[in-house]
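> no sequence on hand, only this structure:
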């Protein structure tokens, strides 16, 4: 193995060791801690950047490795020995969760309402006094102060949305704020329930389209007696 390839391999092994020993959640967290440029480090590891003598020594100095650390062939041998040992004693788990990205639960719980109610109401503040909700979802700031949730029915929005999924709806989105591909809830005169579809805007016309390519009715033109009930802003799925 040539010296450049050796440095790249050793750098990858050394970063992985730091992730485990110092609890960094990602390469980016490692770079931030040692004041390194994440893009530059990524290029060095992947072979897209120059990894000469000067670059190697500067990197070793910033991280606190001894001079020549990245040029040691025994690093790879030690790593292989450790890897073989770990394989024989316990499985290696991949770090596929970023614990630094935590979901905020601040705000009000969101009530789940029926599709009939969604077609009749303009927001939770219009709910008749005494109405009781059987289900509440965790807060979702994108719902707005009058938001609510609906239970997906049928397969028209499959595979992205499955039956029994819960969707968060913001009823305060204005029609002029909508764009093509937004997911919306619409109610039309004569229908007892609202419907959930993808919005398509072409010129001055608006259409609804299911996400399921096998759904029989692929394009539904919106008439003047249809109104926007709300925009879908989130998904809640039970597992």
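Structure's in. What do you need? Only a predicted model underlies this, so the values are computations on that prediction, with no experimental measurement involved. Numbers count the residues shown, from 1 in each chain.
> from here on, just use CA atoms for contacts and neighbour counts.
OK.
> quick check: residue 25 touching residue 19?
Yes: counting by Cα atoms under 8 Å, residue 25 does reach residue 19; the two are 6.7 Å apart.
> and the longest strand anywhere in the chain, what does it pack onto?
Of all the segments assigned as strand in the chain under DSSP state E, the longest by residue count is strand 226-236. Under the contact criterion of 3 or more Cα pairs under 8 Å, 6 or more residues apart in numbering; DSSP states H and E, the helices and strands touching strand 226-236 comprise strand 166-170, strand 183-188.
> this protein: helices as residue ranges?
When assigned using DSSP state H, the helices of the chain occupy the ranges 3-22, 27-33, 38-46, 53-63, 74-89, 115-120.
> now, of these, which is deepest in the fold?
Relative to the other members of the helices of the chain, helix 115-120 carries the highest mean neighbour count by mean count of other Cα atoms under 10 Å, namely a mean of 19.
> mind giving me the packing neighbours of it?
Looks like helix 115-120 contacts no helix or strand (3+ Cα pairs under 8 Å, 6+ apart).
> put this next to the first one:
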């Protein structure tokens, strides 16, 4: 039954019989998947917009969910889910971000920042002269000075899930 199905697919795609039984390597619009290197805890959400409360009620080692990642995992790597639209179109609400707190942020990096009230936001870190700013990708939102806010971590990977 499986070979019959394969032959029908091959015929419908204009491929010779047995084509699906062979390894074709990279084929136009596909490439091998990135190797998964570890799992990180999805611990909370982050607001892509204004600063918002970032309370996390989980104990160390707990998670709402575990996220597979292809980025190197360190001791404190974690994941957050984006809410809001200030980082659209690149990062839609629901996108999962893999965040590394143990590397220094550089201008151009996507970062998670907290203000003095422990409220968090997700933005791109940019430099203008000697000053650093938190820049949304959506032009409807203002760029804000980094000021007294601290960088919690650098986004290393984004994961989009559709279903």
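Right, received. Where do you want to start? Since we're looking at a predicted model, the values are computed, not measured.
> any chance of the helices of the first structure in TSV with distance to residue 188 of the first structure as columns?
Listed next are those as TSV, based on distance: least, Cα to Cα, whole Å:
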stretch	distance to residue 188 of the first structure
helix 3-22	55
helix 27-33	49
helix 38-46	51
helix 53-63	63
helix 74-89	61
helix 115-120	8
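> from the helices and strands packed on strand 226-236 of the first structure, which stretch is densest packed?
The most buried stretch of these, if neighbours are counted by mean count of other Cα under 10 Å, is strand 166-170, with a mean of 25.
> what residues does it touch?
Strand 166-170 of the first structure has contacts (Cα atoms under 8 Å, 6 or more residues apart in numbering) with 140, 142-144, 146-152, 185, 230-237.
> on that earlier part again, what about the helices of the first structure, which gets the closest to residue 215 of the first structure?
Of all the helices of the first structure, it is helix 115-120 that lies closest to residue 215 of the first structure, at 20.0 Å by Cα to Cα.
> identify the residues contacting the closest one?
Helix 115-120 of the first structure is touched from outside by 150, 186-187, 192-195, 229, with contacts defined as Cα under 8 Å, 6+ apart.
> what about those, which one has the most neighbours?
Neighbour counts for these, by other Cα atoms under 10 Å, peak at residue 229, which reaches 27 neighbours.
> got a list of what it touches?
Contacts of residue 229 of the first structure were listed using Cα under 8 Å, 6+ apart, and they are 118-119, 122, 171, 184-187, 194.
> kindly indicate which of the residues you listed lies nearest residue 61 of the first structure.
Distances from the contacts of residue 229 of the first structure to residue 61 of the first structure were compared by Cα to Cα; the smallest belongs to residue 184, at 54.8 Å.
> quick one: map that closest one onto the second structure.
Per TM-score structural alignment, the equivalent position to residue 184 of the first structure in the second structure is residue 111.
> the residue nearest to that match when sequence neighbours are not counted: neighbouring residues, count only.
Across the structure, with Cα to Cα, 6 or more residues apart in numbering as the measure, the residue nearest residue 111 of the second structure apart from its sequence neighbours is residue 154 (4.5 Å). Residue 154 of the second structure sits with 25 neighbouring residues when counted by other Cα under 10 Å.
> need the residues that contact stretch 80-100 of the first structure.
For stretch 80-100 of the first structure, the external contacting residues (Cα under 8 Å, 6+ apart) are 25-26.
> rewinding a little: closest one of the contacts of helix 115-120 of the first structure to residue 162 of the first structure?
When the contacts of helix 115-120 of the first structure are ranked by distance to residue 162 of the first structure (Cα to Cα), residue 150 comes first, at 12.4 Å.
> that closest one against residue 110, yeah?
No: counting by Cα under 8 Å, no contact exists between residue 150 of the first structure and residue 110, whose distance comes to 10.1 Å.
> common neighbours of these two, please.
Common contacts of residue 150 of the first structure and residue 110 (Cα under 8 Å, 6+ apart): none found.
> thinking again about what came up before, of all the helices and strands packed on strand 226-236 of the first structure, which one is nearest residue 40 of the first structure?
strand 183-188 (38.9 Å).
> the closest one packs against which elements?
Here strand 183-188 of the first structure is seen to pack against strand 195-202, strand 226-236 when contacts are counted using 3+ Cα pairs under 8 Å, 6+ apart.
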